[in-house]
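>>> Make a model of this:
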Amino acid sequence: MPAGGAPSIARVVLDTPLPQLDRLLDYRISEGMEGVSPGVRVSAPLRSANRMTQGFVVELAEQQEHPGPLSDLDAVVSPVEVLRPEVWRLARAVADRAAGSAIDVLRLAIPKRQVRVEKSWLAARDAGRAEPAPLDLDAPDVTGYRGDDVDTVLASGRAALAVPPGVVAVGEEWVGRWAVTLAQLAARTVVSGRSAILIAPDHRDTRQLEVALAQLLPEERIVRFDTGQPDSDRYRAVLRAMGESPVVVLGNRSAVYAPAARLGLIALWDDGDPLLAEPLTPYVHARDAALIRQEQQDCALLFAGHTRTTEVQRLVELGWLAELAPERPRRVHVVPTAHATGTGADDHARIPSIAWREASTAAKTGPVLVQVARPGYAPGLRCAECGTSARCRRCAGPLRVQRSGAPPSCLWCGLEERSFRCLECGSSKLTRVGAGSARTAEELGRAFPGIRVVVADGERRVLEVDARPALVVATRGAEPIAAGGYRAVLLLDGERMVARESLRIAEDCLRWWSGAAALAADDATVFLVGVGGRLASALATGGVTAFARAELADRRALRFPPATRTATLDGVPDAVSAALAALPSGADVIAERTVDGRTRALIRFDYAHGAEVARVVRGEVIRQAATRRKPLPGRTHPGRAPLPLRARFDDPEPFDES
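Model prediction:
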């Protein structure tokens, strides 16, 4: 045992998928074992000395909490205290809110150990080279905002931040004005002696933030941490963020869990982007994790965007978030236009004459952006005789044409269909529905001879274009930045985007169009084709706040998210029935269906009942997991049977198109 007076018990969270072990387990620290401290990675026996698993020491104690003999810790795997106290508190709170396991959150926060990286960092720390040089900088002003308002928010405030559209030059590169604003806020925070976390949906956005930050802070004060990095780079980023000196942690949704003891700011860009929704259990959106962390560490919190989600609008109306807008709000010139009167899918049939004339003129002086709904050549096909949608004969997925002259292929499984037969009428004739990015580029190339055409979509990653004349055809979210901004922007296929069946489709469309419009030059015109009504008015007048307010009012009337919370329970029928029977009175079952021996139920509850519903559901998940049987001999799939009950809180899938 340790020497007299030293703690003899280590409380460990184990890295195991078993929900019944989602708690701190007591282990005895054997005599002579060194390096056991909160945050280090250790190995410990699981049930018997022959089964070892890794975990993290959360705290030390002198007395055990539970009676009975204790097992000894096996070894200290790493002497580095990678699990920081603030990260553990956040992981525990996030997991409890979503009825999940804390270790699943920690897997997002702490990458796998990289021995070579760790040894290099330890050597630098021992030599006094792990910390960056002291800062000798003045706090930059936040361009376009009142200084008093900025200081109020940065003093542990919470706000919905409206940012002006447009692009600006940063050195030799061009970035969105929003990136400069967030970089200035982060730099002010670091200069004041506290760290900042900037979260953006994808690599395009983080690249802009990185460029803007590089003009304000030295390189050693900027830490990139996201899921797209190799494990070695992510582990190196965690070690750098653990230091005493304030830094800016920059990344995608996982950056919200980065270590930062003296955290001064969390800023989230475009929280409506689905890339910020965590696809791994416990499926917690970065926005919700940021809200929890702000409360725990009393830092500033900003939700920034060209539009406003209904989730942020709800927090504004509750008084939880203030509103921070530029001193002189500006907006782009948007012209809603009707369809052209031509027939077919050629260029003139899709682009109204007024937009066509503007694009023709603008394309002679600089780049013009054309946003389309889908990639590929023909994103949809149907039978030319009866009009039935063309489906794959193997998986029933929709057929499409990827490029000119290519045979139809399945969107789901990729099977090429060279001998199509309609299941309704037997015809072998196909007709195209819509035009994707490749077909639009082909048509515009014929219409504008001599002008280069650039295609930017999921298959062709283009981050930026120069100021030379060009037609840039891009799918939503893949628009490159143009030097000096686009001379005109055409938003096509609006009616196709709006037609998608989803609860969020209206705010998604407004977000897609606003993001593309924000890339226009200050004197450029944006044309929205084929869409009218409240959506077109919100984009044309800049009334995104009023639109979010109206959307939220509609959700409240229907008791749809985010006016209420929901959870999806999935599992064997008996397990789901038991969980539904145990729910508190504040939860309602609004849908239940059993298919192929699995039951899926959707429950709805108010925010006030969220903690109780999560506690009850988590208790049922643990109870069902603890009583499940091992697989029968002769099973084709070795290992334990899947969990009888799974839960996903705030699941958007039931409200999207199936």
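>>> C-alpha only now, for contacts and for neighbours.
Will do.
>>> What residues sit buried inside the longest strand seen in the chain?
Assignment by DSSP state E gives strand 48-61 as the longest strand of the chain. By 16 or more other C-alpha atoms under 10 Å, the buried positions in strand 48-61 come out as 54-60.
>>> Who are the packing partners of that strand?
In terms of contacts (3 or more C-alpha pairs under 8 Å, 6 or more residues apart in numbering; DSSP states H and E), strand 48-61 is packed against strand 9-14, strand 41-46.
>>> Mind listing residues that contact the last one?
Yep, that's strand 41-46 we're talking about. For strand 41-46, contacts defined as C-alpha atoms under 8 Å, 6 or more residues apart in numbering pick out 27, 51-57, 71-82.
>>> Let me see the contact set for Trp174.
167-168, 481-484.
>>> Check which helix or strand it maps to.
Assigned by DSSP states H and E, Trp174 belongs to strand 173-176.
>>> Repeat that for Val117.
helix 115-126.
>>> Val13: neighbour count?
By other C-alpha atoms under 10 Å, 24 other residues sit near Val13.
>>> what residues are up against it?
Neighbours of Val13 in contact, by C-alpha under 8 Å, 6+ apart: 22-25, 55-58, 103.
>>> do that again at 10 Å, thanks
Applying C-alpha atoms under 10 Å, 6 or more residues apart in numbering to Val13 gives the contacts 21-26, 41-42, 54-59, 88, 102-103, 106.
>>> what about the longest helix anywhere in the chain, distance to the chain center?
Taking DSSP state H as the criterion, the chain has its longest helix at helix 610-627. From the chain centre to the centre of helix 610-627 is a distance of 27 Å (C-alpha atoms, centre = their mean, to the nearest Å).
>>> counting contacts, what elements does that helix pack onto?
Using 3 or more C-alpha pairs under 10 Å, 6 or more residues apart in numbering; DSSP states H and E, the elements in contact with helix 610-627 are helix 85-97, strand 565-571, helix 573-582, strand 587-595, strand 598-605, strand 645-649.
>>> Redo these as JSON lines? Include distance to Arg476.
Shown next, in JSON lines, are the helices and strands packed on helix 610-627 (distance: least, C-alpha to C-alpha, whole Å):
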{"stretch": "helix 85-97", "distance to Arg476": "31"}
{"stretch": "strand 565-571", "distance to Arg476": "29"}
{"stretch": "helix 573-582", "distance to Arg476": "39"}
{"stretch": "strand 587-595", "distance to Arg476": "33"}
{"stretch": "strand 598-605", "distance to Arg476": "31"}
{"stretch": "strand 645-649", "distance to Arg476": "28"}
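>>> To compare against the first, here's the next sequence to fold:
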Amino acid sequence: MPGGRVARVAIDSPLPQLDQLFDYAVPEALADQAVAGAAVRVPLRSGGRLARGWIVELADQSAYEGRLSEVEEVTTLVPVLAPEVWALARRVADRAAGSASDVLRLAIPPRYVRVEKSWAKEHPAGAERPAAPEATDAPGEPDALDRAVADRARIALQALPGVTTLDGGATVGRWATTLASAAARVLARGESTIIAVPDHRDLAQLEQALHAVAPADRITRVDAGQTGGARYRGFLDCLDGTPRVVIGNRSAVYAPAARLGLIALWDDGDPLHAEPLSPGVHARDAALVRQEQSGAALVFSAHARSTEVQRLVGIGWCRQVEPERIARPRIVVDEAGSDPGTARIPSAAWRAARDAAREGPVLLQVARPGYAAALACARCGAPATCAACGGGLEQRGPRTPPACRVCGTHANPFRCAECEGERLRMVTVGTERTAEELGRAFPGTRVIVSDGARPLTEVGPEPALVIATRGAEPVAAGGYRAVLLLDGERMLLREALRVSEDCVRWWADAAALAADDAPVHLVGVRGRIATALATWTLAAWAEEELTARRELRFPPAVRVATVTARGPVLERPIAELRALGEGVDVLGPVPVDDGLERVVVRMDYGRAQAVAASLRASMIRVATERRRPVQGQPVRRPPTLRVRFDDLEAFG
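Next up, the predicted model:
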């Protein structure tokens, strides 16, 4: 039989005890279809159920001495699991104490039969692969980045701030043209590139920049914003062996790109790169593993470098590359807004906005969407809370009564629980209230709001005030004539390990949207963080932040994992973790929701593999424990043991 008579299958199951390869006999009727990489349905011994899976490899014989069950059905016309994707899934799952099938579910999009049949007809088995493009229009001579990519280095790239206008008239960030140029040169060598970006706004800029320097038929999108059929078609195109530039969100890191020459992540500190589904592998970690397996170049590019990438630079794992052309925004630190009783927009920033609004768009970044996200008693200043449930009050519009954020109960009339005051004042002003105030202050000037409910990707060059929440700032044609970064002190008050790092990233990304020499006013922020932004020494600031976390043994100076279960279930895993000795700290347990308890495991990077193996063994043991049924009581499900590596939730 071609390729062997035994299929080794990875079962698609969340059960940790099934995270291994199972041998199945290949019946004669399926001999031509059951190839390595094909998706299949196979029987499980429990109850005659059928399970989905993928053929990882074929062999002539099995080590199992009994009679093998047969593959029931081959469900794809083409092999959808590339060998390099399986190797990547297995490696990152083991690193996070997870199941490879959970990773494959992210890597292989749901099947669309009609799309697959059409693609298979266009790509018959054994057909000759298209030749690599002769050349692309990558502009200029190779720079330091291109030389480092050609050397297949791991690179931490300081992105150039600012925007640029493409030949077609579109305006994109300079970061997008930098990555597009590098991808075009890799494509000209007959190799593929994968570029992962956080969201659709970044993806739109990157796609426009790529179309300016690379053939359109070699640019392939694989992202969650597409329709299911379009995404599956893009995934199948990656399987045809043609060198191409693959772009998408975090799951694009798993795309089966042929002859991979470059992997790039834009803004790896953005939380959208963190995978919420099990086993929760960050796109940055998957990219690091894939680079090691493939030998491709790796680029982490951002305006504000993450502490994780700074750690890699510090240990020599990544090479720091600076742009050959020095550029930095013209940032003015205005501390006045941080003092109680001062105006939200200080006079200098107000004048800058007024003057710039005569020439073009002005960006104002604010902390919150909505009208008034937080209210307080006007007499004593105590937070305004709901009389029914104790939740915080908010005002959702200029003429709507204050209401509870939790239960929705209207607080009209309001009476303060502390001083019995009856008047309210706004503590946090959102996009809508800001738009209302500025609309009165700038009569005749168009006011545009962009937030999570009404996101915009771009605005024109006409005069306008653009009020946006952090991360929702649209790109302005030709760049903004002024940028005001408001509510800085409120953003920094959020209790989280990464709050300072996130704020620097939000402010840097917004400042990078300014036109050359346009003023950027940082309002209400002082100290080292303001100095770092004003001088654009963001890599040095990331190193200082990393040093502080190293002293406290906080991530990313160490790796962490959280383990959650009911108290008795945690006892043995905790004992086994503590037995691992030096370099492993077990903190807790502490109570969480629904009677569960959680421990936090801190470990040196060199001990992470042993911790992952110990926790994986505990998960399998807990999942397979048998409990004797008690007469008259319902059969109890096995207890759960949830493990998540690199989980920062426990740190706030």
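>>> rewinding a little: among the buried residues of strand 48-61 of the first structure, which one sits closest to Thr143 of the first structure?
Val58 (42.8 Å; C-alpha to C-alpha).
>>> contacting residues for that closest one?
Counting by C-alpha under 10 Å, 6+ apart, Val58 of the first structure makes contact with 10-13, 24-25, 37-41, 81, 83-85, 88-89.
>>> Give me the three-state assignment for Glu65 of the first structure.
Local secondary structure at Glu65 of the first structure is given as coil here, using DSSP: H, G, I helix; E, B strand; the rest coil.
>>> Surely it is in contact with Ala10?
No - taking contacts as C-alpha atoms under 10 Å, Glu65 of the first structure lies outside contact range of Ala10: 11.0 Å.
>>> Common neighbours of the two, please.
Jointly contacting Glu65 of the first structure and Ala10 under the rule C-alpha under 10 Å, 6+ apart are 25-26.
>>> more crowded one of those two?
Ala10 (26 against 11).
>>> Please identify the residue in the second structure that aligns with the more buried one.
Matched by TM-score structural alignment, Ala10 of the first structure corresponds to Ala7 in the second structure.
>>> likewise Gln215 of the first structure?
Gln215 of the first structure maps onto Ala212 in the second structure, with residues paired by TM-score structural alignment.
>>> Is Ser404 of the first structure located within a helix, as I assumed?
No - using three-state DSSP, the assignment for Ser404 of the first structure is coil, not a helix.
>>> dump the residue contacts of it.
376-378, 438-439, 442.
>>> and those residues as a markdown table, adding neighbour count and secondary structure?
Formatted as a markdown table, the contacts of Ser404 of the first structure follow (neighbours: other C-alpha atoms under 10 Å; DSSP: H, G, I helix; E, B strand; the rest coil):
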| residue | neighbour count | secondary structure |
| --- | --- | --- |
| Gly376 | 21 | coil |
| Tyr377 | 23 | coil |
| Ala378 | 24 | strand |
| Ala438 | 24 | helix |
| Arg439 | 24 | helix |
| Glu442 | 18 | helix |
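>>> list the ones among these that the second structure also has?
Retained in the second structure: 377-378, 438-439, 442, out of the contacts of Ser404 of the first structure (criterion both residues aligned by TM-score structural alignment, their matches' C-alpha atoms under 10 Å).
>>> quick revisit: list only buried entries from the contacts of Val58 of the first structure.
By neighbour count, with 16+ other C-alpha under 10 Å, these hold 10-13, 25, 37-41, 81, 83-85, 88-89 as buried.
>>> just to revisit the earlier point, next one: the match of Ala10 of the first structure from Val74 of the second structure, what distance?
11 Å (C-alpha to C-alpha, to the nearest Å).
>>> do the same with Arg91 of the second structure
When distance is defined by C-alpha to C-alpha, Arg91 of the second structure is 26 Å away from Val74 of the second structure.
>>> Return the distance of the following helix or strand past the helix holding Val117 of the first structure from the chain's centre.
Downstream of helix 115-126 of the first structure, the first helix or strand assigned by DSSP H and E is helix 147-154. Between the centre of helix 147-154 of the first structure and the centre of its chain there are 27 Å (C-alpha atoms, centre = their mean).
>>> packing partners for helix 147-154 of the first structure?
Helix 147-154 of the first structure sits against helix 177-191, strand 263-269, strand 300-305, strand 322-324, with contacts defined as 3+ C-alpha pairs under 10 Å, 6+ apart.
>>> want to throw these into TSV with distance to Pro652 of the first structure?
Shown next, in TSV, are those (distance: least, C-alpha to C-alpha, whole Å):
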stretch	distance to Pro652 of the first structure
helix 177-191	27
strand 263-269	20
strand 300-305	20
strand 322-324	26
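>>> Quick one: map Ala356 of the second structure onto the first structure.
Aligned by TM-score structural alignment, Ala356 of the second structure pairs with Ala362 of the first structure.
>>> List the contacts of the residue nearest to its match when sequence neighbours are not counted.
Distances taken as C-alpha to C-alpha, 6 or more residues apart in numbering place Arg487 nearest to Ala362 of the first structure, at 5.5 Å, with adjacent residues excluded. Residues near Arg487 of the first structure by C-alpha under 10 Å, 6+ apart: 358-359, 361-369, 467, 469-470, 519-526.
>>> 7 Å instead?
With contact taken as C-alpha atoms under 7 Å, 6 or more residues apart in numbering, Arg487 of the first structure is in contact with 362, 366-368, 520-521, 524.
>>> Which stretches in the stretch 201-350 of the second structure count as helices?
Under the criterion DSSP state H, counting those that start in this stretch, the stretch 201-350 of the second structure contains helices at 228-238, 283-294, 307-314, 347-356.
>>> Flag every buried residue along the second one.
By neighbour count, with 16+ other C-alpha under 10 Å as the criterion, the buried positions of helix 283-294 of the second structure are 283-284, 286-291.
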